[in-house]
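# quick one: sequence and predicted model below, then my questions.
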Amino acid sequence: MYQLKTKRFWRGQLPHWEVESGVYFFTIRCANTLPQSILIRLEEINSNISGIEPSSENFLQWQRIYFRTIEKYNDSGSGFCPFKTPECAKAIVTELRELSKRGWTVSEYVVMPNHLHLLVETHCGSAAMSQVWTQWKGRTAFHLNQILQRKGAFWQREFFDRVSRSESETERMVRYIRENPVKAGLPKMWLEDPWAGNLKDWDC
């Protein structure tokens, strides 16, 4: 088991638990990809998570319920799907590399048609989660909207993050990311997907 030292716990539409030198699973969705019925269900789940201690098993259970609720929509390719455009997919992979400059290293990733799955490692002295992702989402939204010659919301307002509590959980997260394109019926193997891979060995 990892020794998790809390740096901060904060809430937007979702609760976010930030720890020292953590390993996180992130899902970042594009805007307008979930039906209204699911958005209402997610609000109900969020209200149940409110006030629960983030290091508790109860918090972990509610996170699992949240993720299962949206999982089938993650793979359906519904709604706004900008990453079907190769130029957008290539641009977002380049932007993931930039995160290492703020102390957030993307060690595994997959770019799906309307969302991203990431395994991210933080380091001592890394910039705050809310600051890093707010700025990153704003910068990438502007750039990608330019590529698509469109205006309006690009990303869903919030992102889902889960802290890994053990090496075995990290391994499960990696398997999920690697197998996600196959599960969604995209390439036959995840390595065939040009927008999936490992950035850990890239120069910072």
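Received it, and whenever you're ready, just let me know what you need.

# contacts, neighbours, all on C-alpha from now
Fine.

# which residue of the protein sits farthest from its center?
Here the centre of the chain is the reference, and by C-alpha atoms, centre = their mean the most remote residue is Gln149, at 24.7 Å.

# could you report the distance from that one to Gly51?
Distance of Gln149 to Gly51, given as C-alpha to C-alpha, to the nearest Å: 42 Å.

# hang on, Ala89 packs against Asp193?
No: applying C-alpha atoms under 8 Å as the test, Ala89 and Asp193 come out as separate, 10.9 Å apart.

# neighbour count for the two, which is higher?
Applying other C-alpha atoms under 10 Å to Ala89 and Asp193 shows that Ala89 carries more neighbours, namely 20 against 17.

# name the nearest residue to the more buried one, sequence neighbours excluded.
Phe83 (4.9 Å; C-alpha to C-alpha, 6 or more residues apart in numbering).

# identify the residues contacting the one you found.
89, 111-114 (C-alpha atoms under 8 Å, 6 or more residues apart in numbering).

# could I get the residues you listed in JSON lines, plus columns for secondary structure and distance to Arg178?
Output for these, formatted as JSON lines (DSSP: H, G, I helix; E, B strand; the rest coil; distance: C-alpha to C-alpha, whole Å):
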{"residue": "Ala89", "secondary structure": "helix", "distance to Arg178": "17"}
{"residue": "Val111", "secondary structure": "strand", "distance to Arg178": "11"}
{"residue": "Met112", "secondary structure": "coil", "distance to Arg178": "11"}
{"residue": "Pro113", "secondary structure": "coil", "distance to Arg178": "15"}
{"residue": "Asn114", "secondary structure": "coil", "distance to Arg178": "16"}
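
# what about versus this one:
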Amino acid sequence: MTKLKEWDAIKRQRLEKAITKEEKYKEQKRHFGLMDTYLDKNFNKPYWLRDNDIAAIVSASLHFGDGKLYKLWSYCIMPNHVHLVITTLKDAPPLYTIMQRHKRHTAVECNKVLRRIGKFWTHESYDHIVRKEGEFKRIIFYTINNPVKAGLIKNWKEWKWTYVDPELGF
């Protein structure tokens, strides 16, 4: 069993034992931290997203939904995962539907470029509702600095596949 699958099984067990929303949130946050650190430091294969053509497909899809389904605040396309900060619009479908559509579209298009068939994205995702202004800025900062944290660059502005809405003034 891979490390990620092992942690996913542990997360499911701990979530079943969690009684309150706060306990569930704390467990999800802990799991996200483990997963994110592991991905940043181990760069598990596949590395499809480090290919500029593949990253461009993902980026274009994220921008396509901006103003239609959500307000796009920030994203960072890492070699093996993506960080995304959005606010869903009032009449938009649920977040899971938005993400399913995005993943379905990009999987088909990326697999064409890669000349392959099969699963492109893992089922794992972590979403978090931002409730405080300070938390929003912290998450944006975290998102854009992901390649710095992973040791890939010195300054977030050097990473080609990082986006921050100019309105935020970063």
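Cool, got the structure. Source: prediction; values computed, not measured.

# got a TM-score for the two of them?
Counting by TM-score structural alignment, normalised by the length of the second structure, the TM-score of this superposition works out to 0.87. Behind it: 166 aligned residues with a C-alpha RMSD of 2.1 Å.

# which stretches of the second structure form helices?
3-17, 21-42, 52-65, 95-114, 133-144, 146-149 (DSSP state H).

# and the ones you listed, which is most packed in?
Of all the helices of the second structure, helix 146-149 has the most neighbours on average by mean count of other C-alpha atoms under 10 Å, namely a mean of 20.

# that helix maps to which residues in the first structure?
Taking TM-score structural alignment as the measure, the first structure aligns residues 180-183 with helix 146-149 of the second structure.

# how about stretch 106-115 of the second structure?
Going by TM-score structural alignment: stretch 106-115 of the second structure matches residues 140-149.

# so what touches the matching stretch?
82, 87-88, 91-92, 95, 151-155.

# nearest to Trp73 of the second structure, of the helices of the second structure?
helix 133-144 (7.8 Å; C-alpha to C-alpha).

# what comes into contact with that closest one?
By C-alpha under 8 Å, 6+ apart, helix 133-144 of the second structure touches 73-76, 83-85, 130, 156, 162-164.

# let's see that with 7 Å instead.
For helix 133-144 of the second structure, contacts defined as C-alpha atoms under 7 Å, 6 or more residues apart in numbering pick out 74-76, 83, 130, 156, 162.

# give me the mean distance between it and the first structure.
Here the mean offset of helix 133-144 of the second structure against the first structure after fitting is 1.1 Å, by mean C-alpha distance after the TM-score superposition for the first structure.

# off-centre distance for that helix?
Relative to the mean C-alpha coordinate of its chain, helix 133-144 of the second structure is positioned 14 Å out (C-alpha atoms, centre = their mean, to the nearest Å).

# repeat that for stretch 37-51 of the first structure.
With C-alpha atoms, centre = their mean, you get 18 Å for stretch 37-51 of the first structure.

# what's the answer for stretch 31-47 of the second structure, then?
11 Å.

# stretch 65-84 of the second structure too?
Worked out by C-alpha atoms, centre = their mean, stretch 65-84 of the second structure lies 7 Å from the chain centre.

# of the contacts of helix 133-144 of the second structure - the most surrounded one?
Cys76 (26 neighbours).

# enumerate every residue touching the counterpart of Cys88 of the first structure in the second structure.
Using TM-score structural alignment, the partner of Cys88 of the first structure in the second structure is Ile54. By C-alpha under 7 Å, 6+ apart, the contact set of Ile54 of the second structure is 48, 110.

# separation between Ile54 of the second structure and Trp48 of the second structure?
The spacing between Ile54 of the second structure and Trp48 of the second structure, counted by C-alpha to C-alpha, is 7 Å.

# just Ile140 of the second structure next, same as before
24 Å.

# and the match of Cys88 of the first structure, how close does it get to Glu124 of the second structure?
19 Å.

# which one of the contacts of Phe83 of the first structure is nearest Ser100 of the first structure?
When those are compared against Ser100 of the first structure (criterion: C-alpha to C-alpha), the nearest one is Val111, at 17.7 Å.

# skipping adjacent residues, who's closest to the aligned residue in the second structure for the closest one in space?
Using TM-score structural alignment, the partner of Val111 of the first structure in the second structure is Ile77. Nearest non-adjacent residue to Ile77 of the second structure, counting by C-alpha to C-alpha, 6+ apart: Trp161, 5.3 Å away.
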